[in-house]
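In: Generate coordinates for the sequence data below:
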Amino acid sequence: MLIDHRTYTVKPGTMQAHLDIYEQYGLATQTKHLGQPLAYMFTESGEMNTIVHIWVYENAADREKRRAAMQADPDWHVYLKKNREAGYLVSQVTKLMTPAKFAKMSR
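Out: The predicted structure is shown next:
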């Protein structure tokens, strides 16, 4: 199993607008190709203005195949354009992680 843990930081005051753009233009296309995320969360305390989402793949080849299909989808590019035009995103950190053998995850 391969976990894709992503942390995005948005400009202060833009969280809901950023999430609205994703929900309207990105969610359906992303879940069509990647499946449902294990988690999609935003901060209530701590490092504010951050969104974390976690995607689960069988392995690196599965991730590569699904993400390539998403990148080839014109609807995904509509979302990327809307997101870019809004200018809310400040940074992104992506961590590919493997669960420890004693901490099995089910999906």
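In: all contacts plus neighbour counts: C-alpha atoms, from now on.
Out: OK.
In: does F102 sit in a helix, a strand or a coil?
Out: coil (DSSP: H, G, I helix; E, B strand; the rest coil).
In: what about it, neighbour count?
Out: By other Cα atoms under 10 Å, the residues close to F102 number 6.
In: Leaving out the residues flanking it, which one is nearest to K95?
Out: H5 (5.1 Å; Cα to Cα, 6 or more residues apart in numbering).
In: Any chance you could list what contacts the helix or strand where that neighbour lies?
Out: Using DSSP states H and E, H5 sits within strand 2-10. Contacts of strand 2-10 with the rest of the structure, by Cα atoms under 8 Å, 6 or more residues apart in numbering, involve 18, 49-60, 88-99.
In: so how far is it off the chain centroid?
Out: How far strand 2-10 lies from its chain's middle: 6 Å, per Cα atoms, centre = their mean, to the nearest Å.
In: what's the answer for stretch 15-26, then?
Out: On Cα atoms, centre = their mean, the centre of stretch 15-26 falls 12 Å from the chain's centre.
In: mind listing what's buried in that stretch?
Out: Of the residues in stretch 15-26, M15, H18, L19, I21, Y22, Y25, G26 count as buried by neighbour count, 16 or more other Cα atoms under 10 Å.
In: let's see this one next to it:
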Amino acid sequence: MLALRNGLNRALALRTLPPQIRSSFATGPRQSDGTLYEFRTYFLKPSKMNEFLENFKKNVHLRTAHSELVGYWSIEFGGRMNRVFHIWKYDNFAHRTAVHEALAKDKEWEQFLIPNLALIDKQESEITYLVPWCKIGKPPKEVHVLWWNESADSRAAGRHLSHEDPRVVAAVRESVNYLETQQNMLLIPTSFSPLK
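Out: Model prediction:
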């Protein structure tokens, strides 16, 4: 299970951009060069969540033939329900463009995609980079942090212990000056997600 946190810019963008699709691009020297990760969220019709996931599970090979899937999760709690969250890896923006052009020409992908579009209410897309010390870019204004936990209960227990650790308390007190907002989501990996 993973918890996801992010900053104020995401919340502001959700309020100011059209509701159908949103795409955020980080700025800075890594924007036009280097590995990037696309965070995609699909908001599904409530009665269609299982149907969408089953359809994608059967056809995930069509999409992964074009670029690397890092992880695919359903969202257990943290905002609106009936969402799936997935991360795709690209070498650079040119690679991402080439992948989307190839998908547009892929007849098998089109046969999967067209009927499944009716199951999606809206989608969001963000481009992110890894911080230098992370194994898996560094955006200037917002940060996403993925934490792996064995279960929701182990996450709760770990958070409780960390709040009793003076080092953690001191770090939070120092960093809270830079925090304008925070959102947490509990992500449950799908059976076909490489990252569990």
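In: Now the TM-score, please.
Out: The TM-score (TM-score structural alignment, normalised by the length of the first structure) is 0.84; 101 aligned residues with a Cα RMSD of 1.5 Å.
In: For ChimeraX, write a command that selects the buried ones of the contacts of strand 2-10 of the first structure.
Out: Selection of buried members from the contacts of strand 2-10 of the first structure for ChimeraX, criterion 16+ other Cα under 10 Å:
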select :18,49,50,51,52,53,54,55,56,57,88,89
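In: What range does stretch 8-17 of the second structure cover in the first structure?
Out: Using TM-score structural alignment, stretch 8-17 of the second structure corresponds to no residues of the first structure.
In: contacting residues for the corresponding residue of the second structure for H33 of the first structure?
Out: Alignment note (TM-score structural alignment): H33 of the first structure maps to H66 of the second structure. Residues in contact with H66 of the second structure (Cα under 8 Å, 6+ apart) are V99, A102, L103.
In: Which residue range of the second structure does the strand holding H5 of the first structure align onto?
Out: Using TM-score structural alignment, the partner range for strand 2-10 of the first structure is residues 36-44.
In: what's the mean gap between the matching stretch and the aligned bit of the first structure?
Out: After superposition onto the first structure, stretch 36-44 of the second structure lies on average 0.5 Å away from the residues it aligns with, using mean Cα distance after the TM-score superposition for the first structure.
In: thinking again about what came up before, give me the mean deviation of the following helix or strand past the strand holding H5 of the first structure from the second structure.
Out: Using DSSP H and E, the helix or strand that directly follows strand 2-10 of the first structure along the chain is helix 15-21. Its aligned residues in the second structure lie a mean 1.1 Å from helix 15-21 of the first structure after superposition (mean Cα distance after the TM-score superposition for the first structure).
In: For helix 15-21 of the first structure, name the packing helices and strands.
Out: Secondary-structure packing of helix 15-21 of the first structure (3 or more Cα pairs under 8 Å, 6 or more residues apart in numbering; DSSP states H and E): helix 74-86.
In: do you know how far the residue in the second structure that K82 of the first structure lines up against is from F52 of the second structure?
Out: Taking TM-score structural alignment, K82 of the first structure has P115 as its aligned residue in the second structure. With distances taken as Cα to Cα, to the nearest Å, P115 of the second structure is found 10 Å from F52 of the second structure.
In: Same check on E101 of the second structure?
Out: Relative to F52 of the second structure, and taking Cα to Cα, E101 of the second structure is found at 23 Å.
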